[in-house]
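Chemist: A predicted structure for the sequence below; I have some questions about it.
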Amino acid sequence: MKIKKLTLALMAMAIVTVAYAATDISGHWKGSINNEIEVAYDFKVDGQKLSGSTKGPDGNTIQLTDGWFKDDSLAFTLPIMDQQFKMTGKVKSTDQIVLYMKGGPMGDMSYVIKKAK
């Protein structure tokens, strides 16, 4: 009896893990940096390729480059003012991503974006 319950619990965990790994982050995401600077991203996932855009400080659209998405990790580059800012991220839930930037104009930082409804 214990073996049967353990097997069922392991199967349930495997299903949840597969469902979580298959999260599609395509869509519109919003957040803020230091509760001061509003940011928004439009992501599109095609297999492991991540593309999309955001708005720059001047309001112009910036296309994400070199993007990828696998399991719960993502990365892309933001070309802003003749510089390349590399971003990485982790999906924390189906509606929350933490993004990280090393060595940006404000130094190393992280911030949360949430799926817009």
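Modeler: Done, it's in. Residues are numbered from 1 along each chain as shown.
Chemist: contacts and neighbour counts: CA atoms only from here.
Modeler: Will do.
Chemist: Just the residues contacting stretch 15-31, thanks.
Modeler: Outside of stretch 15-31, the residues within contact range by CA atoms under 8 Å, 6 or more residues apart in numbering are 38-45, 71-72, 93-94, 111-116.
Chemist: repeat that with 7 Å
Modeler: Under the contact criterion CA atoms under 7 Å, 6 or more residues apart in numbering, stretch 15-31 has outside partners 38-45, 71-72, 94, 112-116.
Chemist: again, but for stretch 95-109
Modeler: Residues outside stretch 95-109 that contact it (CA under 7 Å, 6+ apart) are 85-92, 110-115.
Chemist: try this one side by side with the last:
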Amino acid sequence: MTKKFLLSAILILAIVTVCFAADITGHWTGRIADQFDISYDFKVDGEKLTGGTTGPDGSVIPIKDGVIKGDSLSFSINLMDNVMKIGGKIKDDNTITLKMPGMGGREPMSVILTKSK
């Protein structure tokens, strides 16, 4: 009886953890290589992540294939006819670390985003 109860409790906890992805809805900003400011507007609906970022010309670039599960997120953007796959980790309510592919064959970059108030 105790084993069944313990197994049920663990299963319920696992389901609850998966079902409640972090809600990062809002405006986030960061800086690439201490030179370029970037911003993202995220919207979370369950595990679906949508939104966009601002391109170099000021236009909005929509997020595609966005997924958020627990503290992990992934999405892609089309920047100047190049599809960039981006992944990241949510550190807390105010910090996200993104891993972005390097441009021109360079090493991938890490970018820290903070939530705007």
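Modeler: Thanks, I have it. Note that the coordinates shown come from a computational prediction; the quantities given were computed from them, not determined experimentally.
Chemist: Just the buried residues out of the contacts of stretch 15-31 of structure 1, in PyMOL syntax.
Modeler: Here is the PyMOL selection string for the buried members of the contacts of stretch 15-31 of structure 1, based on 16 or more other CA atoms under 10 Å:
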select buried, resi 39+40+41+42+43+44+45+72+112+113+114+115
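Chemist: Closest to residue 6 of structure 1 out of the contacts of stretch 95-109 of structure 1?
Modeler: Set against residue 6 of structure 1, the nearest of the contacts of stretch 95-109 of structure 1 by CA to CA is residue 92 (26.8 Å).
Chemist: Pull the number of nearby residues for that closest one.
Modeler: Look at residue 92 of structure 1: counted by other CA atoms under 10 Å, it has 14 neighbours.
Chemist: Helices along structure 1, start to end?
Modeler: In structure 1, the helices defined using DSSP state H lie at 2-21.
Chemist: For it, which segments count as strands?
Modeler: Along structure 1, counting by DSSP state E, strands occupy 27-33, 37-46, 49-55, 61-63, 65-70, 73-80, 83-93, 96-104, 107-115.
Chemist: Make CSV out of those strands and add distance to residue 13 of structure 1.
Modeler: Shown next, in CSV, are the strands of structure 1 (distance: least, CA to CA, whole Å):
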stretch, distance to residue 13 of structure 1
strand 27-33, 27
strand 37-46, 25
strand 49-55, 27
strand 61-63, 37
strand 65-70, 20
strand 73-80, 20
strand 83-93, 16
strand 96-104, 21
strand 107-115, 25
